[in-house]
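Asker: model this:
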Amino acid sequence: MSRKFQRRTLFIKHSKFGGWKSFVLSLIGILILIYAAIFLWPVVPSASNIPEGSAYRIKIAPQSGLSSISKQLAAQGISSNVLTFQIAARALFLSSKLKPGTYQLPTRASLGNILLQIARGDRVRESIAIIPGMTIWQLRALIDNHPALIHQTKGMSSKELLQALGLFYPGDEGLFYPDTYIFDPDDSDISIYRRASQAMQKQLNAVWGQKDEALPLKTPYELLILGSIVEKETGRSSDRSLVAAVFVNRLNLNMPLQTDPTVIYGIGPQFDGNLRKADLRKDSPYNTYMRKGLPPTPIAMPSKESLQAVINPEKSDAIYFVARGDGSSHFSKTLKEHESAVDQFQRKRNAPAKSNSQ
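Answerer: Here you go, the predicted structure:
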């Protein structure tokens, strides 16, 4: 082979290699530019265009595909056209990982950062807390006034709310399990009621399954009623099962429950904090001084612990208790012992008695 031919062959090989290398380098350069644009170019309005200079919120509807998401965001002010959004999502391998919800984006956020945030599901979440011992009117006011909920139940009567939830009870008191409920902004308030009522039904059924046949309760609803009374009467959690024992013992003895919280509940939201003797003498379905047995409905939202205390009360012969003034109670088996405890813990304190004397 001549030297001239060898030089020509080497030149061709070198040219082919150089062309391929140039192509790869060009492709890498293009990809760098694309990814730089995705992560460096802001597509969210600047702080000056956002009310009060706050972050920018977008919302993605459930069960949205990539095309739908890109259109939703474009309609909400993301300054990236639909095609660019879809290309960027595919370039980052996120097209099938984008999650619905409400997202709070930093001002001047890039398309890449937005896509990563949506793929992580790092969205805005709201919460509402149902506290043990809360009454239905307190709960409804709490939900009615929550700014992040869509208020479909506001103004509904108790009966209408129960119908909307598919529940069949004498009232809506006590039916909603105390817990913190997390939700997306603009969820319906009825979804909170539904989740809380389902949680209470689940808890009630689980606890009822532990019931001793000797317990003087006929239905899970009666368990809910007595659980709510124990909830309102317990100042210290360690006393819960003893408080439950007193009321179970009274039911077994056919004694009136004689519990102030039921009378207070019967007075309603207008109760001024001062329970008078006249209130105890005024007959109502909730006056357990004048009527034996359980009141017609629960008087609050009981906790799991109060339900369990009713099912598993302390083994005790006590039928009276009185508040000591430190959150705990003194329990007595006889009226004489109880009167002595009342003298010790209430009458000698020279203060208006919060009659937790049962």
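
Asker: from here on, contacts and neighbour counts on C-alpha atoms
Answerer: Noted.

Asker: And Thr334, how far from Ile319?
Answerer: From Thr334 across to Ile319, the span is 7 Å (C-alpha to C-alpha, to the nearest Å).

Asker: Proceed likewise with the subsequent sequence, for comparison:
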Amino acid sequence: MTEYGRGQGSEPWHPEDPLYGDGGWGGQQAHQGQQSPHGGQPQHYPEQPQQQYGDWGTGDQSGYGQPQQPYPYDQQYAAQAHGHQQYPGPQDPGHQQGQGYHHQQQYDTGGWATGPHQQVSYPGDPQDPYGQQAGAYDAGRQDYYGTSDAYPPPEPPGRRGVEPELAAPEPETDWDPGPDQGEHAFFAGGDDDDDEPEGRRGRDDKRGRGGGKPKKRRNGMACLLVAVILGGGLAGVSYFGYQFYQDRFGDDPDFAGGGNGQQVSVEIPKGADGYAIGRALKSAGVVKSVDAFVSAQADNPEGRSIQDGVYTLQKQMSAASAVELMLSPESRDNLIIAEGRRNADIYRLIDKRLDVEAGTTAAVAKKDYKKLGLPAWAQNHAQVKDPLEGFLYPSSYGVSEGQKPADVLKQMVERATATYDKLGVEKKAESLGLEDPWQLVTVASLVQAEGTSHDDFRKMAEVVYNRMKPGNPQTNGMLEFDSTYNYIKNQSKIDLSLSELRNYDNPYNTYFHKGLPPGPIDNPGEDAIKGALKPTDDGWYYFISLDGKTSKFTRTNAEHQKLVDQFNASRNN
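Answerer: Sure, this is the predicted structure:
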């Protein structure tokens, strides 16, 4: 027999269950002497008028329209288990006359009447009109219902882990749903053992699943745990919801005012965008958020012109105030290297900025120049006065007290090398008739030293290349640049006598030696380098500046001499 789930169907019954003697079924006493279909035990039936069915084989329904006696619960399910269809209510005569069974065969033995559409009669029993009915649908199959075989004896103890006296169905008194009847024990107060009747609680404990395992009960700690989890989840949802709103609709966190008076130096690296600048300022405590700075920079028409370098700012500044101050020269604390500066001047500037003894940076450059990042093509050249000349690139550098000279020099060499690579110095040297990129940097340094404006640089580069030609009819391979003499003398003079220039023997003196000097004589800027890479082709050999601001170029010495005479006349020489 199928065991239905607890709280939904009947369980195996045992005759010794005390519930059948104390009014367990709905609080009613079983009628004595009334036969039950459950193995002969007393069964309570509500006293209702009994309907007597007539002879169905003749179509006579004497009880039609009278109150019906409901079938017992277990008899109904038992009938369904053997394939019988129960008809607890009155039958429609129209349906009774073969509409539901007109395709079924007629049998001659026991179950079916021989006439068409005849039904077998169901004789009544004064004690139990349903307990001993003959099988109307299948006379050849034995009917176990109403006998002792219908409900086999209970299984012995230990077979399934359930004691016999505990296997009987629990009678229902009044409606009191438990965990299996639709109400969860947590909300039914299942953790309060004192509120449950002792007898019922004992039965529940014994009926626990697993043959004796007590029901799980929730106590106050479980309630607290659930409350904490729900509270934490609500807090998390609230936090992320707030962050979502702030990220999309809220104002960026920002300080108010122009700072708290505490100064701080912030170094902005080259090529830093607004977010990189904002991160540096936030890290130093200048602004409250990166987004606030980026927004303030975008709102300022000149915000994009903020350059790299060292800035002196204040802590806790509004983003707009920080942007405005960084655009002011007052905040800049950079070391500015101008185009055409010689290394000797740059060393002195670094010493002063780092507040170290004079000559410290020059000594480091002389000793460790090979460790500062020079490319291979810029090393091991003979008769070079300073191997780093031409590689301390003109720009703005964030140099402040506390840094090491070597670190500052590395920044400058790195920037020079990156610029030369970007412009293609190494690739284009040979196409210009030069031995190597080193010579190209040297030409750029001469263009930078002799040119008076950026417009002069391409013409000045052509003068250099034309004079370097050994067979040229004008200079016969001599450059004769005053700037090379001034470099070796570490000076910047204009009025130099020809006797002085032509009688000083030094590799850098282009009045004494043909061709280029051993190396660069200054640090050329980008425009001078571009001029050296792309000279004009107009036949220029000579140049002179009459006002110190612009240069005039000529192709012959005679044309050049006329300009010299004009210059001397203007100076009353």
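
Asker: Of Thr334 and Ile319 of structure 1, which one has the most company?
Answerer: Neighbour count, other C-alpha atoms under 10 Å: between Thr334 of structure 1 and Ile319, Ile319 has more, with 24 against 12.

Asker: Touching, that one and Phe247? I think so.
Answerer: Yes - taking contacts as C-alpha atoms under 8 Å, Ile319 of structure 1 lies within contact range of Phe247: 7.2 Å.

Asker: Now do the same for Ser545 of structure 2: its match in structure 1.
Answerer: In structure 1, the residue paired with Ser545 of structure 2 is Ala323, using TM-score structural alignment.

Asker: oh sorry, the question was meant for Ala406 of structure 2
Answerer: Using TM-score structural alignment, Ala406 of structure 2 lines up with Ile190 in structure 1.

Asker: tell me the contacts of that match?
Answerer: By C-alpha atoms under 8 Å, 6 or more residues apart in numbering, the contact list for Ile190 of structure 1 reads 151-153, 165.

Asker: so it is in which element?
Answerer: For Ile190 of structure 1, the enclosing helix or strand under DSSP states H and E is helix 189-208.

Asker: cool, Val310 of structure 2 as well?
Answerer: strand 309-314.

Asker: Could you measure from the closest residue to Pro106 of structure 1 other than its chain neighbours over to Leu105 of structure 1?
Answerer: Nearest non-adjacent residue to Pro106 of structure 1, counting by C-alpha to C-alpha, 6 or more residues apart in numbering: Ala55, 5.2 Å away. Distance of Ala55 of structure 1 to Leu105 of structure 1, computed by C-alpha to C-alpha: 6 Å.

Asker: Likewise for Leu251 of structure 1?
Answerer: Taken as C-alpha to C-alpha, the span from Leu251 of structure 1 to Leu105 of structure 1 is 59 Å.

Asker: and if you look at His338 of structure 1?
Answerer: For His338 of structure 1, the distance to Leu105 of structure 1 - C-alpha to C-alpha - is 63 Å.

Asker: what do you get for Ala341 of structure 1?
Answerer: 62 Å.

Asker: go on, Glu339 of structure 1?
Answerer: Applying C-alpha to C-alpha, the value for Glu339 of structure 1 to Leu105 of structure 1 is 65 Å.

Asker: Same question for Gln152 of structure 1.
Answerer: 29 Å.

Asker: next one: Leu253 of structure 1
Answerer: Leu253 of structure 1 is 64 Å from Leu105 of structure 1, by C-alpha to C-alpha.

Asker: The two: who's more crowded?
Answerer: Set side by side, Leu253 of structure 1 and Leu105 show more neighbours around Leu105, with 22 against 10, by other C-alpha under 10 Å.

Asker: Quick check: chain neighbours aside, which residue is closest to that one?
Answerer: Tyr56 (5.1 Å).

Asker: Ser158 of structure 1 now?
Answerer: Closest to Ser158 of structure 1 by C-alpha to C-alpha, 6+ apart is Asp172, at 6.0 Å.

Asker: Just give me the match in structure 2 for the one you found.
Answerer: Asp172 of structure 1 maps onto Leu388 in structure 2, by TM-score structural alignment.

Asker: For that match, which three-state class applies?
Answerer: Assigned with DSSP: H, G, I helix; E, B strand; the rest coil, Leu388 of structure 2 falls in the coil class.

Asker: these two touch, right, it and Asn343?
Answerer: Yes - look at Leu388 of structure 2 against Asn343 with C-alpha under 8 Å: they come within range, at 7.4 Å.

Asker: Look at these two and report which has more neighbours.
Answerer: Leu388 (25 against 22).

Asker: ok, now which ones touch that one?
Answerer: Residues in contact with Leu388 of structure 2 (C-alpha under 8 Å, 6+ apart) are 343, 365, 369, 374, 413.

Asker: Tell me the one of those residues nearest Ala444 of structure 2?
Answerer: Using C-alpha to C-alpha, Asn343 comes nearest to Ala444 of structure 2 of those, at 15.4 Å.

Asker: For the counterpart of the closest one in structure 1, which non-adjacent residue is spatially closest?
Answerer: Matched to structure 1 by TM-score structural alignment, Asn343 of structure 2 sits across from Ile136. Counting by C-alpha to C-alpha, 6+ apart, Ile136 of structure 1 lies nearest to Glu173, which is 5.2 Å off, once chain neighbours are set aside.

Asker: what about that neighbour, distance to Asp283 of structure 1?
Answerer: Separation of Glu173 of structure 1 from Asp283 of structure 1 (C-alpha to C-alpha): 21 Å.

Asker: Between those two, tell me which one has more neighbours.
Answerer: Higher neighbour count among Glu173 of structure 1 and Asp283: Glu173, with 21 against 15, using other C-alpha under 10 Å.

Asker: Could you check which residue of structure 2 pairs with Thr288 of structure 1?
Answerer: Per TM-score structural alignment, Thr288 of structure 1 is aligned with Thr510.

Asker: quick one: what helix or strand has the nearest residue to that match once chain neighbours are set aside in it?
Answerer: Sequence neighbours aside, Glu480 is the residue nearest to Thr510 of structure 2 in space, at 4.9 Å (criterion: C-alpha to C-alpha, 6+ apart). According to DSSP H and E, Glu480 of structure 2 maps onto no helix or strand at all.

Asker: Per the alignment, Glu480 of structure 2 pairs with which residue of structure 1?
Answerer: So Glu480 of structure 2 corresponds to Gln258, using TM-score structural alignment.
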